[in-house]
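Asks: one predicted model, sequence on top.
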Amino acid sequence: MWLVLLLVAFIIWIFYRPFKFWIIDPWRIHRDLWAQGVPGRHIPIIGEIFNIRKCILAENPLAHSTALAAQFGDYYHVSFGPVARLDTFDPALINGILKTNARAYHKAYIMRLVLGALLGNNNLIMAEDEIHAQHRRLIAPVFQHQNLNSMISLMVEITLNHMKKWSIAATAAHDDDKPLILNMHEKMARLTLDIVTSCVFGTEIISDENIHETIYRTITESLELMEKRLFNMIAIIPIINRLPLPSKRRIDKCICEGKTIIRRIVDDRKKGLTKSACKVTAGHETTSTLMTWTLYNLANNPDVCRRLEAEVDSVLKNDEEITPSTLSLLTYTEAVLKESLRLHQPVPGIVRTAVKDNTLVASDGKEIHIKKGTGIFINFYLLHQFDDNQSDKLLYPFSAGPRSCVGQNFAMLEAKIMLALMIRRFRFELEPGQKQYQSIFYSAFDTYGLTEWTLEKMPKNVKTDQQNTKWTKSNGWLYRSHNARSKFFCLKCGHQKKSNDKSAWSSVYTTLLFRARYLEQMDADGVIWSSDQIQIKIFEQGCQTCETYGSGRLDQDSIEQAFYWLHI
């Protein structure tokens, strides 16, 4: 008899736990918030997951939260699967969650299921309270200003190496009279991955293509699969999330490969595996997303791009070395990056769970009692959509409080260097006919490529001899005809190419971009003669004689009275 009763009690307990988790607890939290006058709605079991999934499939994933905000206001309660949560972009509530009452909130259960599998739970990103503080104290010295300044030369070197590859590809494409189309999110991801792995592990990792490719592939594929599993509810259903489904096997394989590579590297350096994985995962994806959206914004705002170019050219004159002092002068460059962070937050929102009862005060003065177990979603995307007349403007691109991003100075330094170097050498144009949208998961993915054009500046005060001198194109060379004499010049250093010395030069293909206000005259053959400040698009591999690569300027003394052509 007692055995039967124990068996019945055990069965009831087994079924009661999921029933309580999926039905009773969410209903109690919603009931309490409704009683306090907090607006919202409750969809049992599935919550808003399928509504969000519909928006994702429609390639407008942020439309759902925007619609809820329009219906309920700056804060409201909904469900995400079985989790009852308070969604907010109210500045006062966000300050209370991230700063004032930070110890009352931990990483959400869902994030532990999703990111914990990839990073582990004993690291800076996933740890809580004292363990998190200990990790932060250990890693913080790495990101002090003196240490970051020592990384500048390495960041510059790696960025230039990637730009060299792009220029070589541009040369090949434009030899066939075709533009070079690049997936800039992929290119930025590989560039930032090279930078962060070099700073964490050392420059030798980049020379090993297998290591580089494995790390990039495992991080990208794992996060994409985890996002799909989350919005299919597979990741949040107990037992089912552990079944060896195809997506689970692929994730496990990626994690195993990535950890094997990182373990092999860190064993030689006596560092922690999860700490290194944490740095690599968090350090490259968000910065690459920032850079991709920045290039997208610049492509759509040419006036901003021109002002940015002017600042970079005025600060980095004659391609002088990038130093902390020169970077500090790039104030508009930093403003452009921050505006991109505001418009396209790399992490558009974060989730927390209340681990104890606490009280928050909203901007309208309402006190909201948050019960233990209540989920929180902070919507940074909506928080940052303020207008010029709004008084309480907040910008939290790297979160805030004790859990703010410890590497935010590293990320901004890296992004500023990359943007300054790229904007001097390249013109980025959006490839037409593509769709762009911002994700709501771990990073703001986009699905577009950019047309990449290299860009060089014309030296000022170049005089022209319209009667006797003309530049034309011949077999891929830049060719100058002047008074029946022909010469070829290096567009980087001004060195003259002898007619029988083709081996010392790489191929050059040139087109020009002119601004209408700088044009003076066009002859009947379509030759444009210009006076000053003309922007020139140059596609080249550089001068093998002087071994420069996209960094020099036209030598006015050598090229004397130079001007260029463009057939419309």
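Replies: Received, thanks.

Asks: okay, CA-based contacts and neighbour counts for the rest of this
Replies: OK.

Asks: roughly how far does Arg250 sit from Ser222?
Replies: Noted for Arg250: a distance of 8 Å to Ser222, by Cα to Cα, to the nearest Å.

Asks: neighbour-wise, which of these two wins?
Replies: Using other Cα atoms under 10 Å, the more surrounded residue of Arg250 and Ser222 is Ser222, with 23 against 16.

Asks: which residues sit in contact with the more buried one?
Replies: Contacts for Ser222 (Cα atoms under 8 Å, 6 or more residues apart in numbering) come out as Leu118, Arg250, Ile251, Cys254, Ile255.

Asks: is Lys487 in a helix, a strand, or coil?
Replies: Following DSSP: H, G, I helix; E, B strand; the rest coil, Lys487 is assigned to strand.

Asks: which residue packs closest to it, ignoring adjacent ones?
Replies: Distance criterion Cα to Cα, 6 or more residues apart in numbering; nearest residue to Lys487, sequence neighbours excluded, is Arg480 at 5.4 Å.

Asks: before we go on, here's another structure to hold up against the first:
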Amino acid sequence: MIASTRSAWASSRKSSHHDNGKSCSYSLDVPSAFRRRNEHFSALNTGSYRKRAATFTTSASLSDLLPVAAFLTPGLSTIVYAYFKGKGNLKDGLSRVLTEVSQGYFQPNVGGENIPIAEGELSDLAGDEPLFKALYKWFLESGGVFKLVFGPKAFIVVSDPVVVRHLLKENAFNYDKGVLAEILEPIMGKGLIPADLETWKVRRRAVVPAFHKQYYEAMASMFVACTERTCQKIESTIHQGGQGAGAMLNMEAEFLSLGLDIIGLGVFNYDFGSITSESPVIKAVYGVLKEAEHRSTFYIPYWNIPITKYVVPRQVKFHADLAVINECLDGLIRNAKETRQEDDYEALQNRDYSNVKDPSLLRFLVDMRGEDATNKQLRDDLMTMLIAGHETTAAVLTWAMYCIAQNPDVEAKLLAEIDSVMGDLQAPTMEDLKKLNYVRASLAESLRLYPQPPILIRRALADDTLPAGLKGDPKGYPIGKGADLFISVWNLHHSPHLWRDPEVFRPERFSEKFQNSEFKGKWAGYNPEALGSALYPNEVASDFAFIPFGGGARKCIGDQFALFEASVALAMLLQRYTFRLAVPPSQVGMATGATIHTANGMPMKIVRRTSTAVKSTQAEPRAVSTLS
């Protein structure tokens, strides 16, 4: 899902940043005369200005200077005040001045007066580090619930599992997606992620039954077929390099192509064929994905101005790309409806999908008796799954492979399990996937270290009182309607209070109990026995310290699809090849947009495995660099 964190500040329409990847500037919504005064005072240090000023003062009378002095004095006072408020950094100081003014006059009171305010500076956001890394630093300094205030907008940042449980489960229907929905609505319409509460209830009831046992059985074969394409590409690259040379590929790009092909076939029976080719539809999909990422990280939502889709080149291209995808989806929906075979959903779930021409989620939705969604609603549902399901799974596989390549002991255990369950180059079945416990644990550990997305956004629909949490105010935190909140998944997953050795890639942790005695009676800790029949560690077993797919009522409905898809791909690739980073980990880098992705791609050297019997190196697991 898309973490539109920095765009959230833009909802105030009063502050803005511009991030070019290297620097960040801050523009205040003040009269142009005030900006000219800033230039005026910065020029005081130049000799030419002093010379002009001397000439001016000798020729002008005192009465001429009084109006100028009256005009300049408040500006000078403001700048001096801002300089001291910013501890020598004028930008930080001006941000604080704007905050003081706007909080009193322009921003509605949304409560939270007793919530600690992070002692952060605007300049903390000006570097190369993603926002969630700054939030982690403030979390360690300010606690599990703190307020982040820059300019006229304030956000409550939550990194406490007790408070997260309240927001996602206990009082979930008091919160919607807020700013995130506003950003995604032009792309996903009324799809499950941006949908308002009433629309969401209707669509969830319709979509959830489609993810059933027989569907997953059919999908397992499709996951294998798509992964075979990736293997064929690797083989072709190895062949081109000569015997023994191995292949050199950017595996992040390969995982993106694999994810796109799987989503296309599994959700709406369209073969993008992106692993081996590139069509206008594929180009359009990546164009829309790029725009979604741009909107999730840009500070001013200029795309809401109608004229921009005619005059701003990237917006012109975005609307053209959207038209291409819509035409494709409309055609698929039309064809599915023309071949509709209506039935009750129990009967649909018992179909033999191996004999169904297009065993897709779209086929299920169209054939379901009583499901009369409009073409637009179906298009919104499909677009949401395409955008959300494609990049996230690719990111999980990317970071899992990144971590495995640096931890040979984990790799050895994975290979031993894969060889034992799948044999020699045997394609995995659904039953095999259920036996690949360590594979799933490794993917979960990838999601713990690199959560997708790293931040969830919520907005209060009515007044509420947040619980005290693990170390908070015993009286709790009263907040008002309209309060915006960040749930920092990154902070939860990296918290030294909730995990032993939180920066170490160690899949074994999910088979071990962990309880922090300091929080006994408040937080249950992690308990693998609480998983029940669940196939992966989740918010139930961790008491909301681990939320890889969210939690509560609005938890991601595609969680098992994503897990099965990633398990097939990881198992088949490790079964056949050895992957090693072709560059130092520091050169891979880390950046955020729709997901946490690499800053520079992930080039890997790939060689065929010489033997299926791989012995453990007995190396100790080590911390994996969470790069900035």
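Replies: Noted; the coordinates are in hand. Because the structure is predicted, anything quoted here is derived from the model rather than measured.

Asks: quick one on the thing from earlier: would you confirm that the residue nearest to Lys487 of the first structure contacts Lys497?
Replies: No - at 11.3 Å, Arg480 of the first structure and Lys497 do not qualify as touching, with contact defined as Cα atoms under 8 Å.

Asks: more neighbours: those two, which one.
Replies: More crowded of Arg480 of the first structure and Lys497, by other Cα under 10 Å: Arg480, with 21 against 17.

Asks: so where do the strands sit in the stretch 351-500 of the second structure?
Replies: 455-460, 464-466, 477-479, 484-488 (DSSP state E, counting those that start in this stretch).

Asks: which part of the first structure matches the third one?
Replies: Counterpart in the first structure of strand 477-479 of the second structure, with TM-score structural alignment as the criterion, is residues 368-370.

Asks: mind checking the SS state of the equivalent of Lys169 of the second structure over in the first structure?
Replies: The criterion is TM-score structural alignment: under it, Lys169 of the second structure has Lys99 as its aligned partner in the first structure. What three-state DSSP gives for Lys99 of the first structure is helix.

Asks: tell me how many other residues crowd the closest residue in space to Lys99 of the first structure that isn't next to it in sequence.
Replies: Closest residue in space to Lys99 of the first structure, ignoring its immediate chain neighbours: Gly401 at 4.6 Å, by Cα to Cα, 6+ apart. By other Cα under 10 Å, the residues close to Gly401 of the first structure number 15.

Asks: any idea what Gly401 of the first structure aligns with in the second structure?
Replies: Using TM-score structural alignment, Gly401 of the first structure sits opposite Gly552 in the second structure.

Asks: swap in Val355 of the first structure?
Replies: So, by TM-score structural alignment, Val355 of the first structure is matched to Leu461.

Asks: I'd say that match and Tyr175 touch.
Replies: Yes - Leu461 of the second structure lies in contact with Tyr175 (Cα under 8 Å); the separation is 5.6 Å.

Asks: which one of those two is surrounded by more residues?
Replies: Neighbour count, other Cα under 10 Å: between Leu461 of the second structure and Tyr175, Tyr175 has more, with 22 against 16.

Asks: and the gap between the more buried one and Thr617 of the second structure?
Replies: 49 Å.

Asks: now Leu332 of the second structure
Replies: 51 Å.

Asks: more neighbours: which of the two?
Replies: Leu332 (18 against 13).

Asks: skipping its backbone neighbours, what lies nearest that one in space?
Replies: In this structure, Leu332 of the second structure finds its nearest non-sequential neighbour in Phe268, 7.2 Å apart by Cα to Cα, 6+ apart.

Asks: which position in the first structure pairs with the one you found?
Replies: Per TM-score structural alignment, Phe268 of the second structure is aligned with Phe201.

Asks: from what I can see its match touches Arg263, true?
Replies: No - using Cα under 8 Å as the test, Phe201 of the first structure is too far from Arg263 to be in contact (11.2 Å).

Asks: sorry, back to before: if I look at the residue nearest to Lys487 of the first structure, how far off is Asp175 of the first structure?
Replies: Relative to Asp175 of the first structure, Arg480 of the first structure is positioned 19 Å away (Cα to Cα).

Asks: number of nearby residues for Gly246 of the second structure?
Replies: Neighbour tally, Gly246 of the second structure, other Cα under 10 Å: 21.

Asks: returning to what we had before: OK, contacts around the residue nearest to Lys99 of the first structure?
Replies: Leu98, Lys99, Ala102.

Asks: before we move on, what about Thr99 of the second structure?
Replies: Val149, Phe150, Gly151, Pro152, Lys153.

Asks: filter those to the buried ones?
Replies: Buried members of the contacts of Thr99 of the second structure, scored by 16 or more other Cα atoms under 10 Å, are Val149, Phe150, Gly151, Pro152, Lys153.

Asks: check which helix or strand the aligned residue in the second structure for Ala170 of the first structure maps to.
Replies: Aligned by TM-score structural alignment, Ala170 of the first structure pairs with Ile238 of the second structure. In this assignment (DSSP states H and E), Ile238 of the second structure forms part of helix 213-241.

Asks: and that helix, what's buried?
Replies: Buried-residue list, helix 213-241 of the second structure, by 16+ other Cα under 10 Å: 214-224, 226-231, 233-235, 237-238.

Asks: how far does it sit from its chain's centre?
Replies: 26 Å (Cα atoms, centre = their mean, to the nearest Å).

Asks: how big's the offset between that helix and the first structure?
Replies: Here the mean offset of helix 213-241 of the second structure against the first structure after fitting is 1.4 Å, by mean Cα distance after the TM-score superposition for the first structure.

Asks: helix or strand right after that helix?
Replies: Heading C-terminal from helix 213-241 of the second structure (DSSP H and E), you reach strand 247-250.

Asks: over in the first structure, find the residue span that next one aligns onto.
Replies: Against the first structure, strand 247-250 of the second structure falls on residues 180-183 (TM-score structural alignment).

Asks: hmm, who's touching the matching stretch?
Replies: Counting by Cα under 8 Å, 6+ apart, Ala169, Ala170, Ala173, His174, Glu431, Tyr448, Gly449, Leu450, Thr451, Glu452, Trp453 sit against stretch 180-183 of the first structure.

Asks: counterpart of Leu76 of the second structure in the first structure?
Replies: For Leu76 of the second structure, no residue is aligned by TM-score structural alignment.

Asks: count of residues packed around Leu76 of the second structure?
Replies: Counted with other Cα under 10 Å, Leu76 of the second structure comes out at 16.

Asks: for Trp13 of the first structure, see how far away the counterpart of Pro313 of the second structure in the first structure is.
Replies: Alignment note (TM-score structural alignment): Pro313 of the second structure maps to Pro246 of the first structure. To Trp13 of the first structure, Pro246 of the first structure is 32 Å away according to Cα to Cα.
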